[in-house]
Each structure stands twice: as structure tokens, then as C-alpha cells.
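**Student:** no FASTA, just this:
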């Protein structure tokens, strides 16, 4: 049997394009599911912090943060957020920047690694991004993260211990080192089968195309007689 295609995804919980890219990847792979020879795919999420100097409890709105961080006029920031909200809606996401609580995301990344160890990384990523962008939940404090982890089906006590002891912080840092080695300077960034790099929240059709292409290449290579 041909091995599954591995898609490594570098993203940040606080990146609006990352949630859109995640959803578009899922929709693209869903398009391939009906193929006679549907690609088998394994998706693994990796940590990337866009603003590691952000405080856990940022006082102000998303507009305030971006205006200060990017030096853009508040009106221009609002126009940008409105545009992103519209694109997110096309992906089936209901962004609420008016509710969003900007925070440091390192603990959320530790949680994603804890979830990976429990075999529920995909569920945890979805819960975190929905909580952050659609529900105005806090994703930077341990108590809040433990609550979200339980909602995603993880063992709450294990998660609390993992976050209190920074059990997975080294895994977060390893992901970030790998991103630097790859030359990744923005997210989302997708590495397909360790060979193809795809940057940005591409449309579903683009992800479907690359999955089919790589799967066909795999099939061709498997069919060739060994020397």
C-alpha cells in the first residue's frame, strides 16, 4: 500500500490566514475523497509565533494591537480586518474581530503538542482557532486552555500538568527552528511530502491539485520495477 502523503503545516493560532488556510486545505482534500484512487493524507501541525512578545493579557482591541504593531492608521486596519472577515466567510468561518482577545500564543502551541501526544491535534487546533476568532475566548491562559482542551476531548489533568511544567515547550521551539531552517518567514506554510512548499491560504482547488499530483507521483514510483 502506498504510504500516506504527509502535509506539515506551520501556523499560529492568532493568524487569521492560518484558519482560512486550514479550512481551505480540508475542503481541498475533501474534493479528492471521491476520486477512484483518492490520496491518503496525514496532516501534522507545527508551531510558529507571529508576535512572541505579545503579553498574555493585551489591553485593547485587535485594531489597537495591529495599529501599534504595524504602525498602520486605525481606519486602514479596520478595512483590512473587514476584508479578512469577508474572505473567512467564503471559507465558512464567522470571524468576530470585535470580540477577539489578543494574547500570547506560546501556551496554545504547547497545548497543540500535548494534543498531538493524545492523538487529538486536529480537534484541538479547530477548537482553539474557533474559540479565538469566532467566540472571543481567551487562548493564552492555562485555565482557559485546560477548559478548551476538555471540550476537545483531551484529559484535562494531563493538559494542566503539561502546561504547568512546560512539558512540550521544547517541541514548540524545535518547530520554530525547523521553520527557520526552511526559510519560512510567514504563515500559513505547507510542506507537502517534504518536497513541495506552499505559502499562504491557497484556495481549496490548489490543495486538491497538489495532493492529486503528489499521489500520482507516488503511485508511479511504486509501480516502477526496482533496480
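**Tutor:** Received it, and whenever you're ready, just let me know what you need. As the structure is a computational prediction, the values presented were derived from the model and not from experiment.

**Student:** can we go C-alpha only for contacts and neighbour counts from here?
**Tutor:** Fine.

**Student:** can you list the residues that contact the longest helix belonging to the chain?
**Tutor:** Criterion DSSP state H: the longest helix present in the chain is helix 204-223. Residues outside helix 204-223 that contact it (Cα atoms under 8 Å, 6 or more residues apart in numbering): 2, 5, 24-29, 31-32, 38-40, 193.

**Student:** Presented hereafter is structure B, for comparison with structure A:
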């Protein structure tokens, strides 16, 4: 069993969440390499929806900028896709694919067909039916409400190490490495 449990709250429409994911992934890889390749961390992804008022099919970048402050997409459906991926151990892979589609390929991840194709690429069972059904929406919204309410999260990305230490923002890779090492050593 991995020594460190890392919980991450993220909104895939947020570019800083992508930066944070890349840096966290690098840090985990570096620490695992230093540990002789042993798996040292387990990462669990949680929803955090920055803007509940975004159109469910997404918005054009410039129109959204005029309305708010930056690019965004409606993330409830894609969070449902990540939940489905988690049932078969592919949540991290789903997060990476959705970030890649958004920031490297420029696709609208709010588009249901894009999500269905992503789910099929991940090999998820019954992904088309699942996304069309609305199943999992209530749970995603409850998780988001919990993060903003009881947990008091106000920004993303937010990270919790072994249920004890939390930080928010896209820390640099070395800071993530140091935090992971402290979590492994039980000093946090």
C-alpha cells in the first residue's frame, strides 16, 4: 500500500489545476525514482466546480472572458466521467486525458460527444449511456458542496496529504517533493 494518500480538489477548466497536476505527477515520479521505483503515493481526485453558472455546453472563450475572468467549461458532466473512471481505477488517467483535451488539443470538454469519446478511449463501460442518464450528478454536486462547505476550500487546486496537511495552488515540483517526503516520514 502506498505510504502517502493525496486528495486533490480540482476543476479541469482551471489552467492552474493542470499546472498543479503536472507538478504533482513529476514530484511523485521523482520521489518514487529515488525510492527505487516503489509506489509511494495514491492520488484521489475530487470535484470543485468554480462556476456553477457556466452554460452546460460550455462557452466561447472571449464571451466567457467578457462575462467573468477567464476560460471555463461546465464541469459537472466531466466530473461524472471521472467518477465513472474511478470505479475501474482510471480516475488519474481520466484527469490527464481531460486536461490534455482542454489545454493541448483545444477541445470543448463540456461537449457531450467529446466526453463520450474520451470515456471510450479510456475503455469505460457503458460510458455513453452513463453520460446521457445524468447518473452521478447528485454525488458530484454533493462532493463540491462538501469541499466548499465543511472542508472550507476556497481555491483550486487544493491538496490534502494523509488527511492532515493541506495546501492550495500549483506549488513547484520541489515543494511537492518535500511535502511528500514529510508525509512519508510522518512529520505532517
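**Tutor:** Received the coordinates, thanks. Remember, it's a predicted structure, so these values are computed and weren't measured experimentally.

**Student:** quick revisit: show me which positions of the longest helix of the first structure end up buried.
**Tutor:** Neighbour counts over helix 204-223 of the first structure (16 or more other Cα atoms under 10 Å) mark 204-208, 210-212, 214-215, 218-219 as buried.

**Student:** need the strands for the first structure, in chain order.
**Tutor:** Counting by DSSP state E, the segments of the first structure that form strands are 5-11, 41-47, 189-192, 196-199.

**Student:** Just list what the second one packs against, helices and strands only.
**Tutor:** Just to be clear, that refers to strand 41-47 of the first structure. strand 5-11, helix 169-182 (3 or more Cα pairs under 8 Å, 6 or more residues apart in numbering; DSSP states H and E).

**Student:** any idea which of these is most buried?
**Tutor:** strand 5-11 (a mean of 21; mean count of other Cα atoms under 10 Å).

**Student:** re earlier: please produce JSON lines containing the buried residues of helix 204-223 of the first structure, extended by distance to residue 120 of the first structure.
**Tutor:** Output for the buried residues of helix 204-223 of the first structure, formatted as JSON lines (distance: Cα to Cα, whole Å):
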{"residue": "204", "distance to residue 120 of the first structure": "23"}
{"residue": "205", "distance to residue 120 of the first structure": "26"}
{"residue": "206", "distance to residue 120 of the first structure": "26"}
{"residue": "207", "distance to residue 120 of the first structure": "23"}
{"residue": "208", "distance to residue 120 of the first structure": "24"}
{"residue": "210", "distance to residue 120 of the first structure": "25"}
{"residue": "211", "distance to residue 120 of the first structure": "23"}
{"residue": "212", "distance to residue 120 of the first structure": "26"}
{"residue": "214", "distance to residue 120 of the first structure": "26"}
{"residue": "215", "distance to residue 120 of the first structure": "25"}
{"residue": "218", "distance to residue 120 of the first structure": "27"}
{"residue": "219", "distance to residue 120 of the first structure": "29"}
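
**Student:** out of the contacts of helix 204-223 of the first structure, which are buried?
**Tutor:** 5, 24-25, 27-29, 31-32, 38-40, 193.

**Student:** Now render these as TSV, adding distance to residue 117 of the first structure.
**Tutor:** Shown next, in TSV, are those (distance: Cα to Cα, whole Å):
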residue	distance to residue 117 of the first structure
5	20
24	25
25	23
27	25
28	26
29	24
31	29
32	28
38	27
39	25
40	21
193	21
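
**Student:** of all those, which comes closest to residue 161 of the first structure?
**Tutor:** If you rank those by distance to residue 161 of the first structure using Cα to Cα, residue 25 comes first, at 32.2 Å.

**Student:** distance of the closest one from residue 44 of the first structure?
**Tutor:** Residue 25 of the first structure sits at a distance of 12 Å from residue 44 of the first structure (criterion: Cα to Cα, to the nearest Å).

**Student:** next one: residue 170 of the first structure
**Tutor:** For residue 170 of the first structure relative to residue 44 of the first structure (Cα to Cα), the value is 17 Å.

**Student:** if we can go back for a sec, tell me which of the contacts of helix 204-223 of the first structure fall in helices.
**Tutor:** Per DSSP H, the contacts of helix 204-223 of the first structure map to helices at 24-29, 31-32.

**Student:** Which one of these is nearest to residue 64 of the first structure?
**Tutor:** residue 24 (28.5 Å).

**Student:** Fine by me, thanks again.
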